[in-house]
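Peer 1: Have a look at this prediction, sequence included:
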Amino acid sequence: MPEIRLTGTMTCPPERADAIRAALPEHIRLTRAEPGCLAFEVSETAPGVFSVAERFTDRAAFEAHQRRTLARDWARVTADCPRDYEVTQA
């Protein structure tokens, strides 16, 4: 099955950046422990701009990650933050 990759950026307003930075380590830890996660990197490339790169073994693993993320604190902390992502199969 083809690998699923997500790349892009998430931008947050300055008043929410500290909360996102605080929640990020746990989000990364939980995601990397998920079945099918091959790689998961999030880094702040400019104030409030986060570069995201994800790799999952297949679409089912990627979709399971998306569902789990919606149930976590991360979804609340990053709600309404603009995301510019591209999802591809490799």
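Peer 2: Looks like it came in fine.
Peer 1: Going by C-alpha atoms from here, please, whenever you check contacts or count neighbours.
Peer 2: Noted.
Peer 1: Find the residue closest to R55 in space, skipping its chain neighbours.
Peer 2: Counting by Cα to Cα, 6 or more residues apart in numbering, R5 is the residue found nearest to R55 once chain neighbours are left out, at 4.6 Å.
Peer 1: Pasting the second one now:
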Amino acid sequence: MIRLTGRLICANAAEAALVRAHLPEHIARTRAEPGCLSFTVEPAADLVWTVAEDFVDRAAFAAHQARVQASDWGRATREIRRDYAITETP
């Protein structure tokens, strides 16, 4: 299993507005992906969201990352700072 945890950290209200605008679709699309076990993005402060996601294996996580890069979410939030840790459990 691959687990990503961390924070999405907006620099200002404009970045936070981008997150709020694109997040519902991003969550729905991610949760529907093959191999997604869980996916949560929740507000932690005005400009910070906590992120936790679990995928069955490296291949599922890599497919998720590729989809994200090509998505509206990926394009809209590309410049927003991320502080993530990725761990693998056999």
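Peer 2: Received it, and whenever you're ready, just let me know what you need. The shown structure was predicted, so the numbers you read here are calculated from the model rather than taken from an experiment.
Peer 1: sorry, back to before: residue in structure 2 paired with the residue nearest to R55 of structure 1?
Peer 2: Following TM-score structural alignment, the counterpart assigned to R5 of structure 1 within structure 2 is R3.
Peer 1: Next secondary structure element downstream of the host helix or strand of its match?
Peer 2: R3 of structure 2 is part of strand 2-9, with elements assigned from DSSP states H and E. Per DSSP H and E, the first helix or strand lying C-terminal to strand 2-9 of structure 2 is helix 13-31.
Peer 1: what's in contact with that following helix?
Peer 2: With contact meaning Cα atoms under 8 Å, 6 or more residues apart in numbering, helix 13-31 of structure 2 is reached by 10, 36-41, 46-47, 64, 72-73, 76-77, 80.
Peer 1: ok, now stretch 81-90 of structure 1?
Peer 2: Contacting residues not belonging to stretch 81-90 of structure 1 are listed as P2, E3, I4, R5, L6, T7, G8, T9, M10, T11, C12, P13 [Cα under 8 Å, 6+ apart].
Peer 1: Could you pick out the longest strand of structure 2?
Peer 2: Taking DSSP state E as the criterion, structure 2 has its longest strand at strand 36-45.
Peer 1: Okay, angle between that strand and helix 13-31 too, please.
Peer 2: Strand 36-45 of structure 2 runs at 160 degrees relative to helix 13-31, counting by axes from the mean of the first three to the mean of the last three Cα atoms, to 10 degrees.
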